[in-house]
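*Asks:* Starting from these lines, generate the structure:
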Amino acid sequence: MNTSSAPGRLPPPGPAAAGSPPPSNDPLPPPRFAYDPVTWREVGYLLLNLPMAIVGFVYVVTMLAVGLSLSVTVIGLPLLAFGLAGSRGLGRLERNRARQLLGVHVDEPRPLRPSTLGFLPWLWAALKDPVGWRHALYFAARFPWGILTFVVTLNALIVAWPVLPFLARGMTTVDRVMVRGLLQPSDELEQRIAELESDRGVVVDTAAADLRRIERDLHDGAQARLVALAMDLGLAREKLLEDPAAAARMVGEAHGEVKIALQELRDLARGIHPAILTDRGLDAAMSSLASRCTVPVAVTVDLRARPAEAIEGIAYFTVSELLQNVSKHSRARGASVDVWRAADRLMIQVRDDGRGGADASSGSGMAGLAERLDSVDGLFVVSSPVGGPTVVTAELPWRDRDFRRPAAARG
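*Replies:* The predicted model follows:
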């Protein structure tokens, strides 16, 4: 194993790294005496505050009064649970209004999901739903604020219109704080669940695409070749007695087809999970990838242990894709691959001295790599100015390999 230090390693990327989501709320232009579209949208939002506040306040007060007063009966708690679920729907309307008129983009809370099926588990989950209670608090607190903002805005349009842009910006700033504070999934666990649900979709889509690719390669490659091979051997068997020389020639051709078919199957198996990675780890696997690159590649792997199989596989295929890009697009004279562990992260850095200009946001293979790493809490950073060099840094969470399972169970 190579253990020399990797020169020029980048520090772990921060929150603004490529592959991480962009900020959800763009900065607003400063208010001006002249009315602009932003000001008019803010004024429209403030004028709608009163009807929305009345609807929300009446709904919440009615829901709480009826539900709590009848809680000693069999219908009180279900009414309260349905009322809290309904407050989620009103909250969705408010988030849409804030997004359209104020440019406030907040994540949707995760759906209400009881631990087991049935009405009683749903009832209990709805009654202790923090999202429903936060939404109810939002509409209760909004009622006096909605009256105030409506009255101030309406009067300013008549008697204080020169300063209305500044009044509107100040009041809608309070609205933005309330929306972000009470209508978004502020609970860290809740946000984490939503992220994992999104990442699970990416993993499922990636696995389905890989399965379709394997099926296509088997059908169009090795399977078609083996079918032709069976037909050739059948013809050779028929000619074995009447024309042994022709039969021997056909068998020789079939032997060549068998070698090609075996090579295709080996290439396909390497694309699923290479044997060298399973048997010898990332050091040997990275060296094997480097040997197939069209430019010289220096490999440095500084790992005292092997990570979990899934993390090791993602690391391998990330480097494989990046070295293919180096071969096809970089026009580089040399490249390097560095792999090391930093605390609880597996770090990968691939650099080349080519022409640069690589972009992970253009829908290319790098975008797919960024999505795959993001699905396991990884990061993907590309630095590739025009003229080069290109430096790609990938981070993966470190998970120790489970050596307790037998090899057959590990597959």
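*Asks:* From now on I want contacts and neighbour counts done on CA atoms only, so please keep to that.
*Replies:* OK.
*Asks:* Now do the helix or strand residue 49 falls within: which elements does it pack against?
*Replies:* Residue 49 is located in helix 37-69, with elements delineated by DSSP states H and E. Secondary-structure packing of helix 37-69 (3 or more C-alpha pairs under 8 Å, 6 or more residues apart in numbering; DSSP states H and E): helix 76-102, helix 130-159, helix 164-182.
*Asks:* Output these in a markdown table, with distance to residue 316 and mean neighbour count appended to each entry.
*Replies:* Shown next, in a markdown table, are the helices and strands packed on helix 37-69 (distance: least, C-alpha to C-alpha, whole Å; neighbours: other C-alpha atoms under 10 Å):
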| stretch | distance to residue 316 | mean neighbour count |
| --- | --- | --- |
| helix 76-102 | 41 | 19 |
| helix 130-159 | 41 | 19 |
| helix 164-182 | 40 | 18 |
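*Asks:* Nearest approach to residue 190 belongs to which of those helices?
*Replies:* helix 130-159 (9.5 Å; C-alpha to C-alpha).
*Asks:* now the angle from that closest one to helix 37-69?
*Replies:* Relative orientation of helix 130-159 versus helix 37-69 (axes from the mean of the first three to the mean of the last three C-alpha atoms, to 10 degrees): 130 degrees.
*Asks:* From the contact counts, what lies against helix 130-159?
*Replies:* helix 37-69, helix 76-102, helix 164-182.
*Asks:* And this one, please, so the two structures can be compared:
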Amino acid sequence: MATEYGQGHGQDYGQEYGRMDRSEFRGSEFRGSEFPESEFRGPEYRGSGLDKRRPRLPAGLRAPIEARAWKEFGHVLLSLPISLVTFTFAVTMLSLGVGLLITFIGIPVLAAGLAACRGFGTLERVRARALLGVEVANPEPLRPKNGGGPMGWMGAVLKSGVSWRHVLYAVLHMPWAIFSFTVSVAFWTYGWAMLTYPLWQWLFPVYGGQDGIQLYGDDGHRILIDNPFEIGVTALTGLLITLATPWIIRALTTVDRVMVVGLLGPSSLATRVVELESDRGVVVDTAAADLRRIERDLHDGAQARLVALAMDLGLAKEKLAEDPEAAARMVDEAHGEVKVALQELRDLARGIHPAVLTDRGLDAALSALAARCTVPVQVEVDLPARPAAAIEGIAYFTVSELLQNISKHARASRGSVDVWKVENRLMLQVTDDGAGGADVTGGSGLAGLAERLDAVDGILVVDSPVGGPTAVTAELPWRA
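*Replies:* Modelled structure (predicted):
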């Protein structure tokens, strides 16, 4: 249902100012951590900066000479000796430790082997970061018990899933390193050798006693690459292999990336715990800030008026006998103060949780917000049902703060609010045709709003090029 509120009427703002199509948002795809921010930027953003320095050669032709290809090839070359050492060490220490478990010696041997594998994992993360461009966070550190003595340290190493995942990486990576090394070296060597064959073909008649490289030969027959046509075909084949080799190596190193991230990084459970701890801190800080705001509003507003009202009524009581007319005027003034205090209390209660939101849902509540905005705002809410009460409240206050920004800072003439559901996510978008330039960095109100949404697994995306228009899109879990 679409309704327009505010000053004036006109055409559909969403069509006029390019509101994002709802089909662009599809749950987890929108929430993906690798979703590029540039997708939400206007042409002013995408057409500036690095885009002006586009390479002259297409990606397929420049791949063999790019630094990325040589870094990945270097990673493959180093993987073979490193994986052989780590595999041998891991299997030896694991076998020795397990074999000696019948004695006490097996426990420290096994713990030392696991700790060394964690050290090898650190080396692999550094190597992946430098050569593959993979940023892998360090896993959770050991937390020894019993005061952190030798026994506590050994117990922490043996109980740590991270330690055993490092051993698994050492065991699994060795056969893959051998395979990727063989394939990469073969393609890289043969490709460049065939491509440059016209440059070194002269070596065969001068030093080899034959006119070219031999493809086949027996006692009575030989096939040589010695005429210009065959040499050209060889160079062309080498060119094709050389162009394809970087992509083959990239595919091989993709498996290395997956193994490093999956086995040498923090576990998903540990990452989730860290996120929840951070979100809990944001929620606690937000609740404390809200309590301070409520206390300040009560102290500076309704409480101050009630104190003054009590004093005025006391003076009116004293004058009631000697000057009834003055007392009546004072009571009349006090009656006006009571009305003002009641209105302030109503506004405060609405700021805590509006009754219209509880009784009638987001559609009516957002319509009431839009009616109080200083510019005309069109509201469209398309929800099959009501989300969870907590999510509904967060959506309401998110729109409230964004509309306040439009009223105070945007210098806009029109705005719009859209709310809809995609899978199990609640989507909302607030747009305006103002001056733009809004940014979530730098400690702005949008930054605090983004932190509040992140505390409930939500996302805030701001598209606000200088000159406008501005589109702020928020995604929240449905949880109904």
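*Asks:* Between the helices and strands packed on helix 37-69 of structure 1, which one is closest to residue 54 of structure 1.
*Replies:* Nearest to residue 54 of structure 1 among the helices and strands packed on helix 37-69 of structure 1 is helix 130-159; the distance by C-alpha to C-alpha comes to 6.4 Å.
*Asks:* wait, isn't residue 113 of structure 2 in contact with residue 87?
*Replies:* No - between residue 113 of structure 2 and residue 87 there is no contact under C-alpha atoms under 8 Å: 11.5 Å.
*Asks:* picking that back up, just put the helices and strands packed on helix 130-159 of structure 1 in CSV and tack on distance to residue 340 of structure 1.
*Replies:* Below are those laid out as CSV (distance: least, C-alpha to C-alpha, whole Å):
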stretch, distance to residue 340 of structure 1
helix 37-69, 49
helix 76-102, 43
helix 164-182, 39
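*Asks:* wait, which of those helices is closest to residue 355 of structure 1?
*Replies:* Closest to residue 355 of structure 1 of those, according to C-alpha to C-alpha: helix 76-102, at 41.3 Å.
*Asks:* average offset between that closest one and structure 2?
*Replies:* Here the mean offset of helix 76-102 of structure 1 against structure 2 after fitting is 7.5 Å, by mean C-alpha distance after the TM-score superposition for structure 1.
*Asks:* Quick one: name whatever helix or strand follows that helix.
*Replies:* Using DSSP H and E, the first helix or strand after helix 76-102 of structure 1 is helix 119-127.
*Asks:* where do the strands sit along structure 2?
*Replies:* Remark: strands assigned in structure 2 by DSSP state E are 2-5, 213-217, 222-225, 377-382, 415-422, 425-432, 459-463, 470-477.
*Asks:* Residue 254 of structure 2: which of the ones you listed is closest?
*Replies:* Among these, if distance is taken as C-alpha to C-alpha, the winner is strand 459-463, at 28.5 Å.
*Asks:* Mind listing residues that contact the closest one?
*Replies:* 31, 40-42, 438-440, 449-450, 453, 470-476 (C-alpha atoms under 8 Å, 6 or more residues apart in numbering).
*Asks:* Residue 347 of structure 2 maps to what in structure 1?
*Replies:* Matched by TM-score structural alignment, residue 347 of structure 2 corresponds to residue 267 in structure 1.
*Asks:* now that match: how far from residue 207 of structure 1?
*Replies:* 19 Å (C-alpha to C-alpha, to the nearest Å).
*Asks:* Over to residue 83 of structure 1?
*Replies:* Distance from residue 83 of structure 1 to residue 207 of structure 1, by C-alpha to C-alpha: 40 Å.
*Asks:* among the helices and strands packed on helix 37-69 of structure 1, which is nearest residue 384 of structure 1?
*Replies:* helix 76-102 (34.4 Å).
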